[in-house]
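> I would like the atomic coordinates for the input below:
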Amino acid sequence: MSATKITVIGNVVNSPSRVRLQNGSVTNFRMAANERWFDSAAQAFVDGASFFVDVECWGELGGHVSQSISKGDPVIVVGNMRTHEWESDQGRRSRPQIKAEAVGPNLAKGTADFARVQRAQAAAPAEDTAPAGADLGSVDDLVRGRDYDDAPETLHQSDTPDLAREPAHV
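Reported below is the predicted structural model:
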């Protein structure tokens, strides 16, 4: 069976909620993707239809989402689309749902501070990697040949006055 892969860009509608189940943890939130375009005749932005979708994030992803994402945040969600169906007093009901593979902040709308999760290494570190537990946060701790190459052919000169400036987006 093939899955329907989808990427949705929108805003978080409610605060993510984390639930622990017998088979793991899941974090759920709802998001809205809104159509918007510039109407040149009216010289104004026009809002179109909205698409609401439930997002479920399992395991580690769910934990990161519950710690990082809040109501109102602009996000990008990548995952598999499916239809959630259930029986209610009004009969059979359904709504779209995404089982997320990745969730991240939309950096077109703001900035983010990313903190990589430190994982325990299962095997001994390879010759060209940093030793386990090494703090690579300081420039002084970097080792030439292991962490970077400074040969002339690896560096690219740029002359900043020659670079075109991007227009500011409001």
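
> every contact and neighbour count from this point should use C-alpha atoms.
Fine.

> now do the helices in the chain.
Secondary structure of the chain (DSSP state H): helices at 59-68.

> show me the residue at the heart of it, geometrically.
Geometric centre of the chain, nearest residue: residue 104, 1.5 Å, by Cα atoms, centre = their mean.

> so what's that residue up against?
Contacts for residue 104 (Cα atoms under 8 Å, 6 or more residues apart in numbering) come out as 75-77.

> before we compare anything, build this one as well:
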Amino acid sequence: MPDTDITVVGRVASPPRLARLDSGSSVVNFRIASTSRRFDRNTQDWVDGETFWSDVECWGDLGGNVVRSISKGDSVVVVGRLWTRDYESQNGRGSTSQIRADAVGPDLRWGWAEYHRPARAPRDEEGSADPSADQRPDSEESPFAESSSEPPTSEDYVDGSGALHSVDLDHELPEPALH
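Predicted coordinates:
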């Protein structure tokens, strides 16, 4: 069956939970709720429609970043693949929707965020990064490691007052029109 790609904009309905599997993999799960809204011409007001509920699973580094960044109640955008999980309970058989997330981020209509990139693995003399460094769950660069008071830095971003590149502005050119 082909994948069903989906983008959901909604609110985190449960705190993200981290689970480490026996295989060494890790997954983060949370629930998302997305309620449609429409304008009712009779009342001249916005009204809520149905709410779409789904479980979201985030594997590997994405899960670690979600645990460090997202909390219950946050407005988020989730992009991933939708599938149905069947289950059995005391009440009989059932199914629920689940999203295997490829990307999760804050919905910036409702607030702002600070973005921090984890430090990159050191490069060897030939210029290639150590491929095993990113896969060590207990390394300091791991998103599951305890957060320090200083944001991580890499060789791409160096603090300082100087510009990375000089800019030669031509003051004779008019500024582009704003639309």
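
> sorry, back to before: neighbour count added to the contacts of residue 104 of structure 1, as JSON lines?
Supplementary listing: the contacts of residue 104 of structure 1 in JSON lines, determined by neighbours: other Cα atoms under 10 Å:
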{"residue": "75", "neighbour count": "22"}
{"residue": "76", "neighbour count": "19"}
{"residue": "77", "neighbour count": "21"}
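
> just the residues you listed: which are in strands?
If you go by DSSP state E, the contacts of residue 104 of structure 1 have 75-77 in strands.

> of those, which is the nearest to residue 24 of structure 1?
residue 77 (20.7 Å; Cα to Cα).

> so how far is residue 91 of structure 1 from the closest one?
With distances taken as Cα to Cα, to the nearest Å, residue 77 of structure 1 is found 30 Å from residue 91 of structure 1.

> what's the neighbour count on the counterpart of residue 21 of structure 1 in structure 2?
Residue 21 of structure 1 maps onto residue 21 in structure 2, with residues paired by TM-score structural alignment. Using other Cα atoms under 10 Å, residue 21 of structure 2 has 9 other residues around it.

> dump the residue contacts of residue 21 of structure 2.
Residues in contact with residue 21 of structure 2, defined by Cα under 8 Å, 6+ apart, are residue 27.

> one more: residue 25 of structure 1?
Per Cα under 8 Å, 6+ apart, neighbours of residue 25 of structure 1: 18-19, 58-59, 62-63.

> mind running it again at 6 Å?
The neighbours of residue 25 of structure 1, taking Cα atoms under 6 Å, 6 or more residues apart in numbering as the test, are 19, 58-59.

> nothing else from me, thank you.
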